[in-house]
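Q: Give me a model of this one.
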Amino acid sequence: MDKLTNTGNTCILVTGSNGFLGQKLVDKLTFEGGYTVVATSKGPNRNPNKEGYTFVQGDLNEEGLLSSLLAMYTPTHIIHTAAMTSVEACEKNRELCEATNVTLVKRLASCCLENNIHLTFLSTDFVFDGKAGPYREEDTPNPCNNYGQSKLAAEQAIWASGCQAAILRTILVYGHIQDPSRSNFVSWVREKLSSAQTITVVKDQWRMPTWVDDLADACIIAASKKAKGTYHISGDTLMSILEIALEVAAYWELDKRYIKPIAADEIGQGENRPRKTGFIIRKATDELGFRPTPLALSFRAIEKQLA
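A: A predicted model of the protein is given here:
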């Protein structure tokens, strides 16, 4: 995929920079060099890489922080990864979910329109109910939980604002970053099996897992092209979550007997999570040049990153 054109006056603001994708984005952007990168997150900077960018700690939900960031750094692009993503937390604290996932996005989109800033926004397969996957971008959303509903409301707010934006929906992001505190499904399975711990894994939910490096590259190309529209970004192989765990065990030669299958209903996920999502990614392939890395090749790359 193409990379962001370094014009000398290009400034990218990455929100949620302590997150899994946020850290990967900061690392990729600073490695390429040639433009200003500003990273912001609610807590202190957790990225072991501290060079080549400016970090600003602060809660974007607080009045004034967003405006001051825009005034001080005048970003030309914003990649908004900050979000409340736990399904259970979004159900339990609906007010905070609304503030973080919807109200903040409305303000962000309005600021982008006013200041001619291109917005890249991260959304989710959970905007769908999982009854008819894999999905195209034009398929009708129907979230089955409050998290998915909040992300759908944010998408709608972005388009209502009239700002120039690319919405990237993604699925079950995995991979490796330097910060050991940020886990994901693949690293969790590998670590538990490596220490001979038994894990229970859902056998009747299907996803297309997405390598974080691929997703970060897609964010960068969407910004580069100042893309406008909704794009589905994921792997291209539909697998059960159990099958993903078994692939991890097979690649790293770990004992799969420690993986215990379980039905979604048995752990209270039968109704509040989509059964089968998956994306048809042709639009992203045609318009963004997106090419997902096969699972085994991504595992090989992760192994090198770990080394």
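Q: From now on I want contacts and neighbour counts done on CA atoms only, so please keep to that.
A: Will do.
Q: what's the neighbour count on S17?
A: 29 (other CA atoms under 10 Å).
Q: so where does it fall, helix or strand?
A: Per DSSP states H and E, S17 falls between elements, in no helix or strand.
Q: In contact with it, which residues?
A: Neighbour list for S17: 23, 25-26, 39-41, 45, 81-82 [criterion: CA atoms under 8 Å, 6 or more residues apart in numbering].
Q: Let's see which of these end up in strands.
A: 39-41 (DSSP state E).
Q: Counting by contacts, list what the helix or strand containing K192 packs against.
A: Applying DSSP H and E as the criterion places K192 in helix 185-194. Applying 3 or more CA pairs under 8 Å, 6 or more residues apart in numbering; DSSP states H and E, one finds that helix 185-194 contacts strand 173-174, strand 199-202, helix 241-251.
Q: And this one, please, so the two structures can be compared:
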Amino acid sequence: MKILITGSNGLLGQKLVQQLAGKGDIIATARGENRLPLSDGYRYRSLDITDPEAVNAVIIEETPDAIIHTAAMTNVDQCETDKEECWKLNVHATEYLVKAAEKTGSYFLHVSTDFIFDGKEGPYAEDAEPNPISFYGWSKFAAEKVVQSSSLNWSIARTVLVYGIAHDMSRSNIILWVKGSLEAGKTIKVVNDQWRTPTLAEDLAAGCILMVEKKAQGIYNISGKDLLNPYQMAVMTADYFGLDKNLIQEVNGTQFTQTARRPPKTGFILDKPIKDLGYSPRSFTEGIGILASQLK
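A: Presented below is the predicted three-dimensional model:
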């Protein structure tokens, strides 16, 4: 199978390439130079997905069997302050990719987010009614609508709080932040009133690959299985690494000023992907262990 991946320099993109390399004709695309450590089992093409002519040219030339669209602007506060750039990357780029994919008949998998929900009634099933409360959430909801209104064979993988280790350590996550802070003897404040089902990047990649292999249709929740708040995640991280939990202060969200609003309680119900796809996510503790092994 020929599979084209957008955003291959990102965390999910890297994990997808690692899991798919050598299993078909895999085309990794991202803006600028290739930052992947792998050199075999895939091809890399530089692609600016906000350039409609470039998108059309690459998709038509490659004519992939499937496209996995992971590229997006995901910094929630940055999306709130730079709405134009957010819409360009999250919505217009999706429009360009969908339009090109309609010409080639490619199966299209779009990666979305729990932030399309207001967080009043989580955890959510796939048929829950979206109601975004941030511009990032609105942009991702709009992108979903672009995909759903297309003539493509499409699917949407919604996910939650993705964590993992990029090969160049280019982004942190709650586990690395807690571990680093506690090892340095720093006291940290961690909120207890935001609930998520944190998702190991390797699990999200595996779920997306299952969707492509089975040509799954429609919306699937692909996240972790444990409903936790950040304070619980921090304590579990401290326990795993044998660090001082007394340095973790439990606070609520009013202690922090953030540009964009966050949904208080999201998280996903996973009955559909488990039944339809055989999706099997790791626990948060298992995820910490996988990260720990990658740090060695």
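Q: what's the TM-score for these two chains?
A: Once the chains are overlaid, their TM-score stands at 0.95 when taken by TM-score structural alignment, normalised by the length of structure 2; 296 aligned residues with a CA RMSD of 1.6 Å.
Q: rewinding a little: closest one of the ones in strands among the contacts of S17 of structure 1 to D129 of structure 1?
A: Comparing the ones in strands among the contacts of S17 of structure 1 against D129 of structure 1 with CA to CA places S41 closest, at 30.4 Å.
Q: For the closest one, which non-adjacent residue is closest in space?
A: Spatial nearest neighbour of S41 of structure 1, excluding adjacent residues (CA to CA, 6 or more residues apart in numbering): G16 at 4.9 Å.
Q: Residue in structure 2 paired with that neighbour?
A: By TM-score structural alignment, G16 of structure 1 lines up with G7 in structure 2.
Q: correct me, but that match touches A30?
A: Yes: between G7 of structure 2 and A30 there is a contact at 4.8 Å, judged by CA atoms under 8 Å.
Q: Next, show the common contact partners of the two.
A: Both G7 of structure 2 and A30 are in contact with A71, where contact means CA under 8 Å, 6+ apart.
Q: Now for the contacts of S17 of structure 1: which two are most distant?
A: N45 and T81 (15.2 Å).
Q: out of these two, which sits in the busier spot?
A: For the pair N45 of structure 1 and T81, the greater number of neighbours falls to T81 (22 against 17), based on other CA under 10 Å.
Q: Alignment lookup: that one to structure 2.
A: Counting by TM-score structural alignment, T81 of structure 1 lines up with T70 in structure 2.
Q: same deal with A218 of structure 1?
A: In structure 2, the residue matched to A218 of structure 1 (TM-score structural alignment) is G207.
Q: name the element L12 of structure 2 belongs to?
A: Using DSSP H and E, the element containing L12 of structure 2 is helix 11-20.
Q: and the residue nearest to S41 of structure 1, what does it touch?
A: By CA under 8 Å, 6+ apart, the contact list for G16 of structure 1 reads 22, 39-42, 80-83.
Q: got those as a markdown table, with distance to Q149 of structure 1 columns?
A: Formatted as a markdown table, the contacts of G16 of structure 1 follow (distance: CA to CA, whole Å):
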| residue | distance to Q149 of structure 1 |
| --- | --- |
| G22 | 22 |
| A39 | 27 |
| T40 | 25 |
| S41 | 23 |
| K42 | 23 |
| H80 | 18 |
| T81 | 17 |
| A82 | 16 |
| A83 | 13 |
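Q: Return the distance of T85 of structure 1 relative to K24 of structure 1.
A: Going from T85 of structure 1 to K24 of structure 1 by CA to CA, to the nearest Å gives 17 Å.
Q: Ok, I267 of structure 1 next?
A: 31 Å.
Q: the more surrounded of these two?
A: Ranked by neighbour count (other CA under 10 Å), I267 of structure 1 and K24 place K24 first, with 23 against 10.
Q: Run through the residues that contact N184 of structure 1.
A: So N184 of structure 1 contacts 173-175 (CA under 8 Å, 6+ apart).
Q: Now do the match of G16 of structure 1 against L109 of structure 2, distance only.
A: 13 Å.
Q: what do these two both touch?
A: By CA under 8 Å, 6+ apart, G7 of structure 2 and L109 have these common neighbours: H69.
Q: So which of the helices and strands packed on helix 185-194 of structure 1 is the most surrounded?
A: strand 173-174 (a mean of 22; mean count of other CA atoms under 10 Å).
Q: Show me what E287 of structure 1 aligns to in structure 2.
A: Per TM-score structural alignment, E287 of structure 1 is aligned with D276.
Q: give me every residue that touches its match.
A: Residues near D276 of structure 2 by CA under 8 Å, 6+ apart: none.
Q: One more: A54 of structure 2?
A: With contact set as CA under 8 Å, 6+ apart, A54 of structure 2 has these partners: 47-48.
Q: quick one: the strand or helix carrying it to structure 1 mean distance?
A: In this assignment (DSSP H and E), A54 of structure 2 forms part of helix 52-62. Comparison of helix 52-62 of structure 2 with structure 1 after fitting gives an average deviation of 1.9 Å (mean CA distance after the TM-score superposition for structure 1).
Q: Mind listing what's buried along that helix?
A: Of the residues in helix 52-62 of structure 2, 52, 55-56, 58-59 count as buried by neighbour count, 16 or more other CA atoms under 10 Å.
Q: Kindly present the residues you listed as TSV, with separate columns for distance to T187 of structure 2.
A: Shown next, in TSV, are those (distance: CA to CA, whole Å):
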residue	distance to T187 of structure 2
P52	48
V55	47
N56	51
V58	49
I59	50
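Q: and which of those is nearest R261 of structure 2?
A: Nearest member of the buried residues of helix 52-62 of structure 2 to R261 of structure 2, counting by CA to CA, is P52, at 31.5 Å.
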